[in-house]
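> only the shape, not the letters, is given here:
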């Protein structure tokens, strides 16, 4: 089954970003994809939080979500909209980083709020405090799609294998990891972590990424990937913006899991005894 991945260079204007997303959905449909995957923060990428707040609304009012839902309906294609920043009116005024799976009728089939938040000081001098602006999600999500059961996650979640163990234990055969990785962390860890998650879970991993130098001054790593259950990279989009395609065979998951049944061999591990 054919899938599409949209590698974006999202900017600070949600209307322009919405137009780019709609065009990507159209291109994916013309290319014969059953579903298209987009990156984290597909609707707005702006590290100036005061300016960004002017463009962030709740789910019901978000123009990017509405435009993508309409494009999915019109083109007859599923969309995993990697994530949007949304204001759900929390008492602490923090936002949520929420991904959506939209079916080919434009209906929302699943939502997922990013659980692990990126609070870090990098050797390059970059400093990020995602938890200052965003509240963490509390629950995991699996949704049935034309490709099979899809486990949802977002970017920094990639570093926490327990999440993917929970998703694969619950039946996920595909894992989506939309991202906006920094250059230093991407160069060091992106490929190896995505391949590891695919191998551990015996599942396809589809990771749509942001790429390049953005309007707000940040630089993201790109290299949107599709990885098969054996850890083979089927698609690597490098640094260029646009649509890429790959073939996903759900039968390969069963084949890999039969040949290397690590999932069935998992055991609960008690806390270590320190001696």
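Ah, there it is. Just so it is clear, the structure is predicted and the values come from calculations on it, not from any experiment.
> contacts and neighbour counts: CA atoms only from here.
Noted.
> how far is the helix or strand where residue 19 lies from where the chain is centred?
Element membership of residue 19, judged by DSSP states H and E, is helix 14-30. How far helix 14-30 lies from its chain's middle: 17 Å, per Cα atoms, centre = their mean, to the nearest Å.
> buried ones in it?
Within helix 14-30, the residues that qualify as buried by neighbour count (16 or more other Cα atoms under 10 Å) are 14-15, 17-18, 20-29.
> and it, what does it pack onto?
The contact analysis (3 or more Cα pairs under 8 Å, 6 or more residues apart in numbering; DSSP states H and E) places helix 14-30 against strand 2-7, strand 35-37, helix 63-75, strand 242-247.
> as TSV, these with mean neighbour count and distance to residue 221 would be great.
Shown next, in TSV, are the helices and strands packed on helix 14-30 (neighbours: other Cα atoms under 10 Å; distance: least, Cα to Cα, whole Å):
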stretch	mean neighbour count	distance to residue 221
strand 2-7	26	10
strand 35-37	28	17
helix 63-75	20	23
strand 242-247	19	14
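> export the ones you listed to TSV and tack on distance to residue 49?
Shown next, in TSV, are the helices and strands packed on helix 14-30 (distance: least, Cα to Cα, whole Å):
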stretch	distance to residue 49
strand 2-7	23
strand 35-37	26
helix 63-75	18
strand 242-247	27
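> indicate which one of the ones you listed is closest to residue 121.
Among the helices and strands packed on helix 14-30, the nearest to residue 121 by Cα to Cα is strand 2-7 (25.8 Å).
> structure B:
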């Protein structure tokens, strides 16, 4: 891993894309000079319901959401990771994927990762039932990409509970692994830090975990606690 500044943004995204983009830009403006890679959490551009995700879903390389991110990357001269956004599936245009996109400082798309593991669980909170597979189809490929700060493996949120994925990324040369997330308050308080430190120690690599925090609508609450963990498990 090369010595370089990496910025992890912690957001409280909602159902207004314009407000979410403004929140991201405001945080980027405040970064120190020399930051080369900026990472946003899961659902960074839109944190809403299934109908809204379908309404705003784009094809890879097309649409106003991706254009807005390209513009931010170019304007501030940084590589920019969109933690996740809804894309139209390559295999089935009637389905969506929840996808992490990495843009370089010229606004060019360098990598895409479609979330492999869907968050289909019941939790003792106000929202109760989480069924990502009702909206999204799972991804089918691993993603590792060269960046100015090192070789990056890409994952999203619930993937964190599947250690085999992280070993596979490490085997492909990943020095850093991104985990943009929107852990619930309940699961985050119980498991977030433990899982991040475990994945880092197991694979002797750096885990980068930008997180959503706060209230999103009437029923969603996220844990926050954005973290970067090194191979010794140190935050």
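Everything's here; your move. Note that the structure is a prediction, hence the values are computed from the model and not measured.
> related to what we said a few turns ago, nearest to residue 257 of structure 1 among the buried residues of helix 14-30 of structure 1?
The nearest one, if we look at those relative to residue 257 of structure 1 and count by Cα to Cα, is residue 28, at 29.8 Å.
> so which residue is dead centre in structure 2?
For structure 2, the residue nearest the mean C-alpha position is residue 83 (2.3 Å; Cα atoms, centre = their mean).
> next up, the contacts around that residue.
Contacts for residue 83 of structure 2 were tallied using Cα atoms under 8 Å, 6 or more residues apart in numbering; they are 39-44, 99-101, 156, 179-181.
> over to residue 197 of structure 1?
Counted by Cα under 8 Å, 6+ apart, residue 197 of structure 1 has contacts 158, 161, 164, 205.
> show me which of these is closest to residue 139 of structure 1.
Nearest to residue 139 of structure 1 among those, with distances taken as Cα to Cα, is residue 164, at 12.6 Å.
> so how far is residue 225 of structure 2 from the equivalent of that closest one over in structure 2?
In structure 2, the residue paired with residue 164 of structure 1 is residue 166, using TM-score structural alignment. The gap separating residue 166 of structure 2 from residue 225 of structure 2 is 21 Å, by Cα to Cα, to the nearest Å.
> between the two, tell me which one has more neighbours.
Neighbours were counted for residue 166 of structure 2 and for residue 225 using other Cα atoms under 10 Å; residue 166 has more, 25 against 17.
> is it fair to say that one lies in a helix?
Yes - applying DSSP: H, G, I helix; E, B strand; the rest coil, one finds residue 166 of structure 2 inside a helix.
> might one say that it is in contact with residue 203?
Yes - using Cα atoms under 8 Å, residue 166 of structure 2 is in contact with residue 203, at 7.2 Å.
> can you pull out the helices in the stretch 101-250 of structure 1?
161-169, 183-185, 191-201, 250-259 (DSSP state H, counting those that start in this stretch).
> who touches residue 159 of structure 2 in this structure?
The contact partners of residue 159 of structure 2, by Cα under 8 Å, 6+ apart, come to 115, 116, 117, 165.
> quick check: the farthest pair among those residues?
Checking the contacts of residue 159 of structure 2 with Cα to Cα, the most distant pair is 115 and 165, at 11.2 Å.
> of those two, give the one with the bigger neighbour count.
residue 115 (25 against 19).
> returning to that earlier point: export the buried residues of helix 14-30 of structure 1 as JSON lines, with columns for distance to residue 231 of structure 1.
Formatted as JSON lines, the buried residues of helix 14-30 of structure 1 follow (distance: Cα to Cα, whole Å):
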{"residue": "14", "distance to residue 231 of structure 1": "35"}
{"residue": "15", "distance to residue 231 of structure 1": "37"}
{"residue": "17", "distance to residue 231 of structure 1": "32"}
{"residue": "18", "distance to residue 231 of structure 1": "33"}
{"residue": "20", "distance to residue 231 of structure 1": "31"}
{"residue": "21", "distance to residue 231 of structure 1": "29"}
{"residue": "22", "distance to residue 231 of structure 1": "31"}
{"residue": "23", "distance to residue 231 of structure 1": "31"}
{"residue": "24", "distance to residue 231 of structure 1": "27"}
{"residue": "25", "distance to residue 231 of structure 1": "27"}
{"residue": "26", "distance to residue 231 of structure 1": "30"}
{"residue": "27", "distance to residue 231 of structure 1": "27"}
{"residue": "28", "distance to residue 231 of structure 1": "24"}
{"residue": "29", "distance to residue 231 of structure 1": "27"}
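> and residue 229 of structure 1, what is it in contact with?
Taking Cα under 8 Å, 6+ apart, one finds 198, 199, 201, 202, 203, 204, 205, 252, 253, 256 in contact with residue 229 of structure 1.
> returning to what we had before: of all the contacts of residue 197 of structure 1, which two lie farthest apart?
The distance between the two most remote of the contacts of residue 197 of structure 1 (Cα to Cα) is 13.2 Å, for 161 and 205.
> so for the two, which sits in the more crowded spot?
residue 205 (28 against 15).
> ok, the counterpart of the more buried one in structure 2 to residue 192 of structure 2 distance?
Aligned by TM-score structural alignment, residue 205 of structure 1 pairs with residue 207 of structure 2. Distance of residue 207 of structure 2 to residue 192 of structure 2, computed by Cα to Cα: 12 Å.
> likewise residue 233 of structure 2?
13 Å.
> same question, residue 60 of structure 2
In terms of Cα to Cα, residue 60 of structure 2 sits 30 Å off from residue 192 of structure 2.
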